[in-house]
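[1] Structural data only, the sequence is not supplied:
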């Protein structure tokens, strides 16, 4: 293993990894040996667990659980449990067997030689490389979990900094999909997320086939919200991928400089074969549910399956798979029928039910509503735009499927793109260094979903230096974020949003830039030009001098919006009565991921969306062509600088 460190037989981390582990994983070198011993003592007291772990593996589980002893115990219990509960993945593991040799030759999964700029391990997964008639998906995932077992024991970088995945779906066929029944997907999801101490930071899907979107949405129903937020679908746009994963890191077949796939894979295969004796020895590990204290765990408990698949006859297994496959196809067909010929994302059942009940969405009428808006737009001589179906459906949902309100909001949306160029033009992140600098401050990002299913965002005011960054760049980025969610986040559009505003870092230098004219523009653009449905806004840690500015903002808000604003001061317990503690970053007293993790993940998504911002530069209005009276800035925002009638009591 490694040398003795504090009486532990573990590898010494290089300085950058050690610093990250201390700062982000709560690792305390002075307490580490005691934590390992605590886990080892706990394992000895679990009569149902069969197997032992070396110091390095225990430390890596602790790191994967951010040194929470309870979470580590839960993950280790699941790790051993799935080894017995899922023999199709964890029994007969020998990389020297004929089937495993054939799978290794496919080069379907391997780490790339160099980490990314954030020090994270990058993996390439090439889905569908196997002939589904010859090699079962069960065996492919068996090999996958074998690889993960080696990685969690040998790759400190993947454990500490996390991993980034490039998922090439170019070879995926319906023959592969037919084997990935809902029960199969659920098993894979539970094993990956609950049984292994891996920390996926980003999953990037490329070369996606036409049927991928619907399948992707179904698979997402089994994934945790945190994982779903870290997914990015690039289609066939490699430039989009390169914004998330530097081109140089990729194999030459993907335009990179890391060398050919054959060489990269052969190096990885050599390591796996050297590790093969461990898999043979590990066959003894697992659990004996008869000895588990309390209630034994069943397949139903673990995977939501009826009965135990281990006890089914071969005929019964085939019938069950057929039933699941037919059910899966029915779901696919229902979702396809639901969206019809519209190029939109199918909503998961809970969101669709909500949209029908609360937003007056009628799937039978939806296509005609979209067409009605599209035809209306074509008749508006002053509007220069050709929105896709997804944008139109988002506006309809934001306006509760009122065609007239949707038309009004669309008109304002495109009008403000021309009238307020400081917010809506020159939004190319590759050309505007100041805008890029604002984005990388990580001041605005989604945290998670609250108990009512609404998206929660955190806005951290004052992260910028007011002497260097203009507030206009910050506001421009805010509207870019809103455009992103309008196009990509059905939860925000359907269920609405909750925003937590941390004002603790705000300075007078920030406040002085918020002129009344700017505040008025922000208010009009946000409330009248975007189909967002803010359900609540929570202000925390507001400095005294910000109270006047806050009242100024309120004076431009609609009454309904002001009623949804809550001021908590420094009382986070007051906030947690409205916003679940579990969704807030740990820096804000919450139980969620760190501020850095959330911000970095979201920043990568905005970079990947940059092509949309560039294309959107062309949209706007030509007031000379508007039917009737042309609109002016005074009509929209009032005379700039003249607020003589405004009182701030």
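    Arrived safely, thanks for sending. Values in this document were obtained by computation on a predicted structure and should not be read as measured data.

[2] use CA for all of it now, contacts and neighbours both
    Will do.

[3] got the buried residues for the helix or strand hosting residue 604?
    Taking DSSP states H and E as the definition, residue 604 sits inside helix 595-608. Judged by neighbour count (16 or more other C-alpha atoms under 10 Å), helix 595-608 contains these buried residues: 595, 598, 599, 600, 601, 602, 603, 604, 605, 606, 607, 608.

[4] out of the residues you listed, which one sits closest to residue 478?
    residue 606 (11.3 Å; C-alpha to C-alpha).

[5] show me what contacts the closest one?
    481, 484 (C-alpha atoms under 8 Å, 6 or more residues apart in numbering).

[6] Can you get me a residue count around the closest residue to residue 449 other than its chain neighbours?
    Using C-alpha to C-alpha, 6 or more residues apart in numbering and skipping the chain neighbours, the partner closest in space to residue 449 is residue 455 (4.7 Å). Around residue 455 there are 25 other residues, counting by other C-alpha atoms under 10 Å.

[7] How about the one 4 residues further on?
    Around residue 459 sit 18 other residues, with neighbours defined as other C-alpha under 10 Å.

[8] another one to put next to it:
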């Protein structure tokens, strides 16, 4: 990312001021995240921000009632870990579900806590990598999840992550994939663009990751040299709790759909995956 993007940030801020439906609470650091994810393209950044803010207003199931102290969200936090590790030029983002019996699994609560983590990462995590490597730990994923999941909503959510989040997706790895992972994958694959499917790989165990990612960048839970991802996940939740006031604001970064021009569609792809770095 260029050292000085002040002019670009100001350009985006001027654009936001002219769009009555878009929020005015995105700070400069957050705007820089979007600019970086869209490779400095102002037009792609505008589309990405519009998608981001509009979808937050549309997905009320996961963008309202976000008190991190709420018992249901504390439960969701307790069975998930999110962690971030930096390589020479990339950022590794890991998500793990740890609820083998699925006794505590509540679909919307898990998506909600995921987005709370994402918001904290967007607002406070100072990392501008060349690309993002996403690792999804599938060890607790099973066919028993299907009745508990709104598949169509989850498909929309995946598209939102690809089109609206300020990330440069480089690779997606599913680890600890069960033998029947293809049946689970088939439920969401139709919603995933072909170019994204090409960068998705599945591995039966975490040791297999060592073939594609240097062990020094992987957490100790994966046989790597980096610090524990579960401890990092707990640390992130503590930080989120200290920012409770931020998450009590249900209007944070949301578009006002009543003021959104009907001609202003939100299906356009953002630069964050139109220009995927595919190895």
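    Here it is on my side, so go on. This one's a predicted model, so the numbers in the text were calculated from it and none came from an experiment.

[9] overall similarity of the pair, as a TM-score.
    The pair, once superposed, lands on a TM-score of 0.86 when counted by TM-score structural alignment, normalised by the length of the second structure; 274 aligned residues with a C-alpha RMSD of 2.6 Å.

[10] what's the matching range in the second structure for whichever helix or strand comes after the helix holding residue 604 of the first structure?
    For helix 595-608 of the first structure, the following helix or strand on the C-terminal side (DSSP H and E) is helix 610-616. Alignment of helix 610-616 of the first structure against the second structure: no match, by TM-score structural alignment.

[11] Next: stretch 195-205 of the first structure.
    Under TM-score structural alignment, the match for stretch 195-205 of the first structure is residues 164-174.

[12] cool, stretch 484-496 of the first structure as well?
    So stretch 484-496 of the first structure sits over no part of the second structure, by TM-score structural alignment.

[13] Which stretches in the second structure count as helices?
    6-18, 28-37, 42-58, 71-78, 107-124, 151-164, 181-188, 194-197, 229-242, 244-248, 271-274 (DSSP state H).

[14] Hey, what's the angle from the fourth one to helix 107-124? Just curious.
    Same thing as helix 71-78 of the second structure. 70 degrees (axes from the mean of the first three to the mean of the last three C-alpha atoms, to 10 degrees).

[15] For helix 71-78 of the second structure, buried residues please.
    72, 73, 75, 76, 77, 78.

[16] Does the third one touch residue 104 like I think?
    What that stands for is residue 75 of the second structure. Yes. Counting by C-alpha atoms under 8 Å, residue 75 of the second structure touches residue 104, with 7.1 Å between them.

[17] Now do the end-to-end distance for stretch 129-146 of the first structure.
    Chord length of stretch 129-146 of the first structure, first to last residue, is 18 Å (C-alpha to C-alpha, to the nearest Å).

[18] contacts for that stretch?
    Residues outside stretch 129-146 of the first structure that contact it (C-alpha under 8 Å, 6+ apart) are 88-90, 93, 95, 99-100, 103, 106, 108-109, 171-172, 175-176, 179-180, 188, 279.

[19] For these, which PyMOL command selects only the ones that are buried?
    The following PyMOL line selects those of the contacts of stretch 129-146 of the first structure that are buried, judged by 16+ other C-alpha under 10 Å:
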select buried, resi 89+90+93+95+99+100+103+108+109+172+176+179+180+188+279
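
[20] Quick check: strands, which of the contacts of stretch 129-146 of the first structure are part of them?
    Among the contacts of stretch 129-146 of the first structure, the members falling in strands (DSSP state E) are residue 109.

[21] out of the helices of the second structure, which comes closest to residue 258 of the second structure?
    If we rank the helices of the second structure by C-alpha to C-alpha, the stretch that ends up nearest is helix 42-58, at 10.5 Å.

[22] got the angle between that closest one and helix 107-124?
    Computed by the same axes, to 10 degrees, the angle separating helix 42-58 of the second structure from helix 107-124 equals 140 degrees.

[23] Where in the first structure does helix 42-58 of the second structure align, residue-wise?
    Under TM-score structural alignment, the match for helix 42-58 of the second structure is residues 69-85.
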